[in-house]
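# Here is a sequence together with a model predicted from it:
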Amino acid sequence: MGFRRLSFPTDFIFLFPNHICLPALSKPYQRREISSWLARWFPKDPAKPVVAQKTPIRLELVAGKTYRWCVCGRSKNQPFCDGSHFFQRTGLSPLKFKAQETRTVALCTCKATQRPPYCDGTHKSEQVQKAEVGSPL
């Protein structure tokens, strides 16, 4: 009984004998197409964040504690994430950050800030004030 020679496409990489790696990508950082059921849960193009409120929320952050700031604007627990981004298939993920010191801060809820998760006054802009709560900017 002899060995059968396997044929592989030319884009497979063999690093070690008997080890087959995934096909090489033609461009660095090229995204692979994913199966349809995965694409439903992890879309290529993430949804736009929606305006949760038009004013920031002031609260006290405790030093050393890790927080997850809602990026999508769909959380019922604003300004923090409750997992709504996953179940609504937005493709967005919360911003995880650690408070450096205990202090009162204003966290953005309009999702248009340039300094996430902190408010920078963007909620006062005409664009945010014209937008409806729950709609993307």
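Arrived safely, thanks for sending. Predicted, not measured: the structure shown is a model, and the values here were computed from it.

# C-alpha only now, for contacts and for neighbours.
OK.

# Pull out the buried positions in the strand or helix carrying residue 85.
For residue 85, the element it lies in under DSSP states H and E is helix 84-87. Across helix 84-87, burial judged by 16 or more other Cα atoms under 10 Å covers 84, 85.

# What count of nearby residues applies to residue 128?
Counted with other Cα atoms under 10 Å, the neighbours of residue 128 add up to 20.

# SS state for it?
helix (DSSP: H, G, I helix; E, B strand; the rest coil).

# Tell me the spacing between it and residue 98.
Distance of residue 128 to residue 98, computed by Cα to Cα, to the nearest Å: 27 Å.

# now do residue 60
Taking Cα to Cα as the criterion, residue 60 is separated from residue 98 by 13 Å.

# give me the number of residues near residue 69?
Counted by other Cα under 10 Å, the residues lying close to residue 69 total 25.

# Could you verify my assumption that it touches residue 85?
No - using Cα atoms under 8 Å, residue 69 is not in contact with residue 85; the gap is 11.6 Å.

# Beyond the host helix or strand of residue 97, next helix or strand please.
Using DSSP H and E, residue 97 maps to strand 95-98. Moving toward the C-terminus from strand 95-98, the next helix or strand (DSSP H and E) is strand 103-107.

# okay, pairing it with this:
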Amino acid sequence: MIAYLFWRYDRPRGTAAFGRPFQAGSGDDACAEDMADLCQQLHEELGVKAMKLKGGVMDPMEEARALELCRDRLGDDFGLRIDPNGTWSVATAVRVGQRIEALHPEYFEDPAWGLEGNAAVRKAVRIPIATNMYPNKFDDLGPAA
């Protein structure tokens, strides 16, 4: 099972999944610890084996730290993914990508805007790049590498 984790948009303030308080942190997704707490709770209570963090909301380095905390708490077999929806500049996406490379994320989805931006990130970062925002017809796909 995969969890798609959002910085608090759909949970009442001070609650975690299932309406129960977090065990640690403030419980309102104000920091990386709060997101890692939620991820750990979903893993322990529901058996979630991977997560995709909806990035592009908090400071990019705080979002990278959330992934680091999840890796530390849940181990190397837990799947990590991040999707900032193309909101980061190429430079920011490269900085984050290089920071999280050692975590071995499964993929980095739409780290920068556009196919060219994502390609530039891919040249500088050793993480598979995924997209779901750009190609909408066959001609939008670039040539095979």
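Here it is on my side, so go on. Here the structure is a predicted model, which means the values were calculated and not measured.

# And the TM-score between these chains?
Here the superposed chains carry a TM-score of 0.22, computed using TM-score structural alignment, normalised by the length of the first structure; 58 aligned residues with a Cα RMSD of 5.1 Å.

# picking that back up, which other helices and strands does the helix holding residue 85 of the first structure contact?
Helices and strands touching helix 84-87 of the first structure, as assessed by 3 or more Cα pairs under 8 Å, 6 or more residues apart in numbering; DSSP states H and E, are absent.

# Residue 67 of the second structure versus residue 96 of the second structure, what's the distance?
Residue 96 of the second structure is 11 Å from residue 67 of the second structure, by Cα to Cα.

# Then residue 36 of the second structure?
Distance, residue 36 of the second structure to residue 67 of the second structure, by Cα to Cα: 8 Å.

# if I look at the two, which residues touch both of them?
Common contacts of residue 36 of the second structure and residue 67, defined by Cα atoms under 8 Å, 6 or more residues apart in numbering, are absent altogether.

# ok, the closest residue to residue 122 of the second structure other than its chain neighbours - how many residues close by?
Distance criterion Cα to Cα, 6 or more residues apart in numbering; nearest residue to residue 122 of the second structure, sequence neighbours excluded, is residue 129 at 6.5 Å. By the criterion of other Cα under 10 Å, residue 129 of the second structure has 17 neighbours.

# Am I right that residue 129 of the second structure is in contact with residue 109?
Yes - with contact defined as Cα under 8 Å, residue 129 of the second structure reaches residue 109; the gap is 5.6 Å.

# What is the subsequent helix or strand relative to whichever strand or helix holds residue 53 of the second structure?
Element membership for residue 53 of the second structure, per DSSP H and E: strand 50-54. Using DSSP H and E, the helix or strand that follows strand 50-54 of the second structure in sequence is helix 60-74.

# Would you indicate which residues of that following helix are buried?
Residues of helix 60-74 of the second structure classed as buried by neighbour count (16+ other Cα under 10 Å): 60, 62, 63, 64, 65, 66, 67, 68, 69, 70, 71, 74.

# what sits against the fifth one?
For residue 65 of the second structure, the residues meeting the contact criterion (Cα under 8 Å, 6+ apart) are residue 32.

# Now tabulate the buried residues of helix 60-74 of the second structure in TSV and tack on distance to residue 114 of the second structure.
Formatted as TSV, the buried residues of helix 60-74 of the second structure follow (distance: Cα to Cα, whole Å):
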residue	distance to residue 114 of the second structure
60	19
62	24
63	21
64	21
65	25
66	25
67	24
68	27
69	29
70	28
71	29
74	33
